[in-house]
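K.L.:
Have a look at this fold, sequence not included:
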C-alpha cells in the first residue's frame, strides 16, 4: 500500500514540475491577447473619425460603448490605432479570463515562495521508481 502512495506522490510531483516548467516560462497575458481569446474582434482605425473616437478611450482598458442601441465593449491598444470590440458575451468571457489569470498568477507566486511540497529529487524518489519496477541510478 505504501508503494502505491509513494508512486502516486511521485506522479503528482512530476505533474507539478511539468506544470511549473510549462507555465513558468510563459508571460502574463496582455489585455489585447486576452480580448482576442475572449472572442473580441480586432479592428484598425483607418479614418480620422475612427482615430478620434479611439483617442477618447483609455488605452488597455475596457470601455462600454452604445452604438445604434446595442452595447459593445472596446479595448484600444497602447498607441490607439487598433481596438478590440466585443459584445456582452465576449465581455463576460474576458472577465472570466482575467479572473483566471489573477488566480494563476497568485498560484505561481505561492509555488515560487513555498515550493510544491514534494521532494522530486530526494532520497524517496528512487524508492518510488523501484516500486514501478524501474531502476534509478
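P.N.:
That came in fine, so what should we check first? A quick note: this is a predicted structure, and the numbers were derived from the prediction, not measured.

K.L.:
drop to CA atoms for contacts and neighbour counts, all remaining ones
P.N.:
Noted.

K.L.:
wait, is residue 66 part of a strand?
P.N.:
Yes. The assignment for residue 66 by DSSP: H, G, I helix; E, B strand; the rest coil puts it in a strand.

K.L.:
measure it to residue 85 for me?
P.N.:
12 Å (C-alpha to C-alpha, to the nearest Å).

K.L.:
same thing with residue 100?
P.N.:
Applying C-alpha to C-alpha to residue 100 and residue 85 gives a distance of 21 Å.

K.L.:
let's bring in a second model and compare:
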C-alpha cells in the first residue's frame, strides 16, 4: 500500500510539472526586434542575422521599440517585403513600443513605415516554427 501511495504522489507531481510546462509554453517568449538597439535604421547586428539566431514559436511575441510618431512597423506580404512596397500593409503598428504575437507558424515580414527606411535595410523576416 505504501508503494502505491508513493507512486501516486510522484505521478501527481509529474502531472503538475507537465501542466505548468504546457501553460508556460502557451504564453510564449518575448523577443525584442534588433536586440538592445531596438527598431532602428542601422542596428549593430543586422535584422537578418538577429532573426537567424533566434527560434520563434507560436504564441511567442516580438516587441519593436521605437519613438512614437517617428517610425512604425508594417506587417506585409512577402512580395511587398522584397520590393519595400508599404502601400498595402496587412497590419500597422504605430504606438511606439509595439508588440506582435505570432498566432500561427510560417513566415512573417515586417518593414519600417517611415519613408525610405525599408529600402535602406530596416526590415525583418521571421519564420515561426510549427507546434
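P.N.:
Received the coordinates, thanks. Model, not experiment: these values are computed from the prediction.

K.L.:
Could you get me the TM-score between them?
P.N.:
TM-score for the superposed pair, counting by TM-score structural alignment, normalised by the length of the second structure: 0.29. Supporting figures: 57 aligned residues with a C-alpha RMSD of 4.1 Å.

K.L.:
coming back round to it: comparing residue 66 and residue 85 of the first structure, which shows the higher neighbour count?
P.N.:
Ranked by neighbour count (other C-alpha atoms under 10 Å), residue 66 of the first structure and residue 85 place residue 85 first, with 23 against 9.

K.L.:
correct me, but the more buried one touches residue 36?
P.N.:
No. Taking C-alpha atoms under 8 Å as the definition, residue 85 of the first structure is not a contact partner of residue 36, at 9.0 Å.

K.L.:
list residues touching both of residue 66 and residue 85 of the first structure?
P.N.:
Residues touching both residue 66 of the first structure and residue 85 by C-alpha atoms under 8 Å, 6 or more residues apart in numbering: residue 72.

K.L.:
Tally up the residues packed near residue 56 of the second structure, please.
P.N.:
23.

K.L.:
I meant residue 128 of the second structure, not that one.
P.N.:
19.

K.L.:
Just say helix, strand or coil for it.
P.N.:
Residue 128 of the second structure ends up strand, using three-state DSSP.

K.L.:
That one touches residue 107, doesn't it?
P.N.:
Yes. Using C-alpha under 8 Å, residue 128 of the second structure makes contact with residue 107 at a distance of 6.2 Å.

K.L.:
which residues of the second structure fall in strands?
P.N.:
30-32, 56-57, 61-64, 73-76, 91-93, 98-101, 106-112, 123-129 (DSSP state E).

K.L.:
Thanks a lot, catch you later.
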